[in-house]
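> Sequence first, predicted coordinates after that:
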Amino acid sequence: METNLALLLLFAPFAGFLINIFFGKKISRTLSGTLGTIAVAVSFAVTVFFFLQVSSTKVPVMVDLFQWLTLQNFSVNFSFQLDQLSLLWLMFVTGIGTLIHVYSISYMHDDENINKFFAYLNLFIFFMITLVMGSNLLIMFIGWEGVGLCSYLLIGFWYKNQDYNDAAKKAFIMNRIGDLGFLIGIFILGYLFHTVEFTGMKSMIDNKWPINESLLGVAMLCLFIGACGKSAQIPLYTWLPDAMAGPTPVSALIHAATMVTAGIFMITRLNFLFNLTPDVLEIIAIVGAITSLVAASIGLVQNDIKKVLAYSTVSQLGLMFLALGLGAYEVAVFHVITHAFFKACLFLGSGSVIHALHGEQDMRNMGGLRKVMKITFITFLISTLAISGLPPLSGFFSKDEILLTAFHHNKPLWVIGSIASIMTAFYMFRLVYLTFYKDFRGTEEQKHHLHESPSLITFPLVVLAILAFFGGAISFPGMSWLNEYLAPVIAKPAVHEHLGTTEYILMGIAVAGAFLGIGLAYNKYISKGEVPPQDSEITGVAGVLYNKYYVDEIYTAIIVKPIYAIGSFFKNVTEVAISAFIFGLGKVAVLLGNEGKTIQNGSIGFYLLFFVLGVCSIIGYIFLVK
């Protein structure tokens, strides 16, 4: 029974993929989207069943299918693990995934390849479920690579635009860089433990298995490099903002609850190993804090509504890695969950705006939309308040726990995280003010066609806004349901359960910082009514931020162009060598032919001479051999 349900959970989206990819063109657009949505909804329903069961029994569900690999003293099972962590992840992956599918039925209705779109979405969910359910690192790696493939397909979905194709290739290649590190880490762990099963490695650690700590540190660092690629941390973060080339539902799916959280999931899953390498954890915390600050500063001046949200995602992921690096895995998971709620709502809300403006994404050409898009505005505002960290919304509780943990463990990183949080409040309300307030700045034709989005678009927004508002209830300070739920899979909880004067002061500072950011945005874009200048007029520090610190240009100069030059050199050398070899063989053949044909002169005596010499040679060879 459990095995069949687990397989249904896994393969329902894959069945949706097969139906849409092979038969989607033969059915209606709405039916294609409905089938894709039902497939993910089935996975969500099964996830709820297992979630309730494991919450009640406290016993994980293990599904062993068959032995996959056997190499001397190393073996790997093809099996799945449904414990507290994986089920929690599956709840928001399949739940929010279902809402995004519902949204996409309307948003993508007029696209000629809607069946292919839902096929790719279903395949993406299938691989994400594989990643989360896997009981060992090799099955996780299958899902890990699968979501990378699907991100390539979805980011470049509108492939007729070459810029979108370039963005898809960039995401694919940068993820491969991180994935190489992940793969090396798996090999090292397999060498150290003779297994890559999570339960097997944890059992060995609990039983004081002798281990090479230096080699373990290298393995954990390699795994972190893999997490940097998938979860867009410095220096492998530049693919994620460019991923906005995909349709908006893709942005919500990738950036809210699935692919970009894979790195956090992997590190949390292996927390018992990372705890043994404090130096690597310190690197994770520093990289996360710096990523959060850098991405937040870039988001201050972006004018594309989706680009602002993209850099916001990178910044929030940085805060999650800050929590991971401080050993507060449960706090990072808490922020993953709340972020999934409000960021999915924000991306889908931006899609609603773009839908109403027929593709317009530049906030400088928006304004005044709250008058005609009330549902989109209210849900967007709720999620903005949540990500800004204002009580009593969900983002306040999760972000505050990260900052509290940072203050108690590393005050410089607390300062960096606090500054990034102030910037978050500023650029998010900058987005709200430029998009929904003042007068409309678009064309008269756009103004004439302004309208609220259809119910299939607004319904997911309302659900996600409610979750963004109340989601913090799963982990109130001092009475956290989430921390108790995750206790079996977190080796060393690092949560401050008791709040004292210091903690309340820090909460007050965090809220004051959020109001400071909001106030600065209000003064600039409401009181003064400023509108960001055109691209050519952005100079100075703003110009540096607008151009993203020229990181892409630097990568192009020091990595891409040299590789192209080396490739061009070897291409030319290879072409010359091959040409010389091939033409050389041809010339030798021609020369031999020209020389050989001179002996074909028609002389019978000459031919008989060679015949006799040949026969004598054969006879002599036979006698010599004998």
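Everything's here; your move.

> Please count neighbours and contacts with C-alpha atoms only from this point.
Fine.

> Can you verify my assumption that residue 233 contacts residue 287?
Yes: with contact defined as Cα atoms under 8 Å, residue 233 reaches residue 287; the gap is 7.2 Å.

> Show me the common contact partners of those two, please.
Taking Cα atoms under 8 Å, 6 or more residues apart in numbering as the criterion, residue 233 and residue 287 both touch residue 318.

> alright, now check it against this:
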Amino acid sequence: MYLILIFLPLIGSITAGLFGRKLGPNGSAIITVSCLMLTFLISLFAFYEVAIIGCPVYINLTTWIDSEMLNVDWGFLFDSLTVIMCCVVTFVSSLVHLYSTEYMSHDPHLSRFMSYLSLFTFFMLILVTADNYVQMFVGWEGVGLCSYLLINFWFTRIQANKAAIKAMILNRIGDFGLVLGILIIFVKYKAVDYATVFALTPLFVNEEFVFLNVNFNLIDIIGFLLLIGAIGKSAQLGLHTWLPDAMEGPTPVSALIHAATMVTAGVFLIARSSPLYEYTPNILTVITILGACTAFFAATVGLLQNDLKRVIAYSTCSQLGYMVFACGLSNYSVGVFHLVNHAFFKALLFLGAGSIIHAVADEQDMRKMGGLKNLVPFTYSMMVIGSLALIGFPFLTGFYSKDVILEVAYGKYTSHGHFSYLLGSVGAFLTAFYSTRLVYLTFLSKPNGYKSVICAAYDSSYQICIALAVLSIPSIFIGFYSKDMIIGLGTDFWGNSIFVLPENMNMIDAEFIPHKFKVLPVILSLCGATSSFLLYSFGSSILFKFKISYLGKKIYNFLNKKWFFDKVYNEYLGQFFFKFGYNVSYKIIDRGIFEIFGPMGLSNVISKKAFYTSKLQTGYIYHYTLLILIGNTIMLGARQFWLLMGGIIDFRLFIIFFISTFFIIKTF
């Protein structure tokens, strides 16, 4: 059953990919959707057996690499963390597959698209079920490859090409860090499977490791390098710029990448490596600060984006920041709980955005929408549910995880804990503001688009509506019904899948923080939503006057241009490497040093010497006699010089003298 769970999406992908022409678009859609639906049902059985009953499953399939000390098996580990991820991934993916059958029905390459989606799901399942870091890295690279294929699905569009390459390159930076971390683990632990690594970690607490000729604490350097991988995949500050650009792919791709698969891999890696991170308090502090800064940064940028999908993309980036800093505070279970909740309402928002885009003739600029509330009422209601869940509206799904994250941040009673609480609370206000702005500009404002487009807007067909309706249910209820099971005090849901040192546990402290700090995030969220609605409804002239003022222009440009991260990367990093690559690497090293001392230089020297030597063949006997006399004199002189001076002068000087003489003769 467990192997079928993993390999069914692969079977669907291969069938749709290789036999898509024979099956046709409908046949490929039916097979891939059926495989994913069946996979989700099996995931529910696995969840019941592993998480509810408490029977973790370990499958050692076969040996993969067996070389000296390096032993890597194809093994699958099903514990609570794995099965909850399997349920989320397969549930969202199956609905995205169903949604895609209608959304992409006009595309002539539907079979290829469905094949890529199923392959994406398969690699994500490999990532979460692996029992060792090397096998996990296979899934890690697999989802990176599939993201490239899916973002670049409409490969005739230049922007899609650029976005796919950008995603691939930025993820390679993170992956390079992850590979180094795995290699250091193997060098010191002589193993890469989770069980061995986590069991040995306490023994290496004070171990030193020389990296780049500098001494580091072993656990610190491993934790930092694994974090680099998570930063790339989960789009944390610094390597985040690929995430909004990934919107160039079809909308179902955006939903799958942002909700359940690729971006959650980094958070999963940190949670999975909790027995390692618990012994690196310094790196946990870095994770906390990084996550809090990401949550705040992405929330500010989302305020003034005009592309419908980009606003939701930056909200993903912001929510990932919340998950990461929850893990940095040693509350991995809370971070994963928010990951699960976020997957449902973020998939709902993206798929709802796709329905809107379909309704308004593929227009994505919110400034050209408006007045859609009565034209697409079902999509409107779904987007409202998703937006309310995102802002943490009381008693919806987001409320039960986001508020707990902020409570445990304050309840840590450390400077970085309070720092993350402060930025997280401000981020909650900004999230509510831009979510309400999205709903208002799209549905409630006066129509701003072309009359022919707005009048022709319509609610989507059955497949899209079914997917949205099904996603809206967990977006409302799943947080309430699963909170006590997953993060309740004293719950044994996680078993041994997540490890927290006793001194790092602060769930009880978080329960008893001052009441005003508990309700502050909710109040800020409600204030953000209310102020956004009032400003855009009745104060648009105020907003316009502020926008055209000197300070307003600066703020608008700064936030609309995403804090100029892309500008800095392109002009200072990108241009530097381009110039270095051409002027130094290519002209000086490749065309210069390598060619002078390499084949071109050697061939030129030999050609010139051969040419000069051929000149000596004059045909006159007295010239040859002179050459014989000169040659004999030089040989006898060299021999006599060596006999007299050999014991005094180093023979290496003699060789240098000989070579320099050769070059002097060459110049003449």
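Cool, got the structure. Keep in mind the model is a prediction, meaning the values are calculated, not measured.

> Please state their TM-score.
The TM-score (TM-score structural alignment, normalised by the length of structure 1) is 0.90; 596 aligned residues with a Cα RMSD of 2.7 Å.

> still on that earlier bit, which one of residue 233 and residue 287 of structure 1 has more residues nearby?
Neighbour count, other Cα atoms under 10 Å: between residue 233 of structure 1 and residue 287, residue 233 has more, with 30 against 20.

> Structure 2: which residue goes with that one?
Using TM-score structural alignment, the partner of residue 233 of structure 1 in structure 2 is residue 236.

> Report the contact partners of that match.
230, 290-291, 294, 317, 320-321.

> Repeat that for residue 70 of structure 1.
residue 76.

> Report the mean deviation for whichever strand or helix holds it after fitting onto structure 2.
Secondary structure assignment for residue 70 of structure 1, by DSSP states H and E: strand 61-71. Here strand 61-71 of structure 1, set against structure 2 after superposition, deviates by a mean of 1.9 Å using mean Cα distance after the TM-score superposition for structure 1.

> So which bits of that strand are buried?
Applying a neighbour-count criterion of 16 or more other Cα atoms under 10 Å, the buried positions in strand 61-71 of structure 1 are 61-63.

> hey, which helix is longest across structure 1?
The residue-count maximum for a helix in structure 1 (DSSP state H) belongs to helix 561-596.

> how near is the residue nearest to residue 30 of structure 1 when sequence neighbours are not counted to residue 497 of structure 1?
Leaving out its chain neighbours, the residue that sits closest to residue 30 of structure 1 by Cα to Cα, 6 or more residues apart in numbering is residue 105, at 6.4 Å. Distance of residue 105 of structure 1 to residue 497 of structure 1, given as Cα to Cα, to the nearest Å: 44 Å.

> Could you do residue 415 of structure 1 as well?
Distance from residue 415 of structure 1 to residue 497 of structure 1, by Cα to Cα: 22 Å.

> Between these two, which has more neighbouring residues?
Neighbour count, other Cα under 10 Å: between residue 415 of structure 1 and residue 497, residue 415 has more, with 15 against 12.

> Work out for me the element the more buried one sits within.
helix 411-436.

> Could you give the residue range in structure 2 aligned to that helix?
Going by TM-score structural alignment, helix 411-436 of structure 1 sits over residues 418-443 in structure 2.

> And the strands in structure 2?
57-67, 70-78, 208-211, 214-217 (DSSP state E).
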